[in-house]
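Participant: Please find the sequence and the predicted model below.
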Amino acid sequence: MFSVGRDYTRDEIYSKVGGSKQSYLPTKNGSVVAACLTHGLNPQAPRVILCGRGSRIEPAGELLAQQPDAIPVFLKRDVNRWEYQGNFKATASYTAGLEFDGYVSGSGRPHSEVSRVVVMSDV
């Protein structure tokens, strides 16, 4: 479907997986279908996703943490240029505690802006 290291536009990603063209965790039919991340907000991506806060973001983070299926993960390289990193699945999720603090510390993001940490592994 996607080739590792190749760049895609959000329109191309949407045409293959669906979901939202704006959300960084687009969902379709109750599942997260991709992750479109920036290093500024997710410095350890694609291995660690720091979910923000908000009425759409928090449920998407929870869905990702619970779903068994792998998703394609992309990192933003430039305006509408998203590099495919591979397929990853959630292996751990934290909303508080030492693990949560460890992943958020040093990320440049205040703890109050992060609702969940999702640890991903490639498949």
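Facilitator: Structure's in. What do you need?

Participant: For the rest of this, base every contact and every neighbour count on C-alpha atoms.
Facilitator: Fine.

Participant: by contact count, what packs against the longest helix seen in the chain?
Facilitator: Across the chain, the longest stretch assigned as helix under DSSP state H is helix 57-66. Where contact means 3 or more Cα pairs under 8 Å, 6 or more residues apart in numbering; DSSP states H and E, helix 57-66 is packed against strand 31-32, strand 48-51, strand 81-94, strand 116-122.

Participant: and here's the other structure:
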Amino acid sequence: MFELNKVYSRDDIHAAVGGNKASFLPAYRGKIVAACLRAELNPRAPEYIVCNSGAAARAAGYTLSRQMEPVPVFIRQEPDRYRFAGHFAVQESYTTPADCIPFIQGTGFTTQQISRVIRMCPQR
């Protein structure tokens, strides 16, 4: 479906997996179908996904943290250009500020602005 390190637009990603084109964790039929991450907000991506405390990000992070199926992960290179980093599955999820602190450095977020950090594991 996606080629490793190839660049895709949000329209390309949406056509392949569905979900909201604007969401960083688009969902379709109750499941997260991709992760479309900005490096400046997720400097440790694709291994760690930082979810802010906004309602939509909090809900999407919760949904992904409970999901067993791997998702394709994309890292934004420039506006509407996302590099496919591979398929990743949730390994762990952190919600307490003490657990999240090591993973939010360089994101620009404070601990109060984070709802969850999700540790992802590459799938072959």
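Facilitator: Here it is on my side, so go on. Everything quoted here is computed from the prediction, not taken from an experiment.

Participant: circling back: give me the mean distance between the longest helix of structure 1 and structure 2.
Facilitator: Superposing on structure 2 places helix 57-66 of structure 1 at an average distance of 0.6 Å from its equivalents, by mean Cα distance after the TM-score superposition for structure 1.

Participant: follow-up on the earlier one: how about the helices and strands packed on helix 57-66 of structure 1 in TSV, adding mean neighbour count and distance to Arg10 of structure 1?
Facilitator: Formatted as TSV, the helices and strands packed on helix 57-66 of structure 1 follow (neighbours: other Cα atoms under 10 Å; distance: least, Cα to Cα, whole Å):
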stretch	mean neighbour count	distance to Arg10 of structure 1
strand 31-32	23	15
strand 48-51	24	19
strand 81-94	19	7
strand 116-122	21	22
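
Participant: Which among these is found nearest to Ser107 of structure 1?
Facilitator: Comparison of the helices and strands packed on helix 57-66 of structure 1 against Ser107 of structure 1 by Cα to Cα identifies strand 48-51 as nearest, at 9.0 Å.

Participant: ok, now which ones touch the residue most central in space within structure 2?
Facilitator: Closest to where the C-alpha atoms of structure 2 average out (Cα atoms, centre = their mean) is Ala35, at 3.7 Å. Applying Cα atoms under 8 Å, 6 or more residues apart in numbering to Ala35 of structure 2 gives the contacts Phe24, Leu25, Pro26, Val71, Pro72, Val73, Phe74.

Participant: Fine by me, we can end here.
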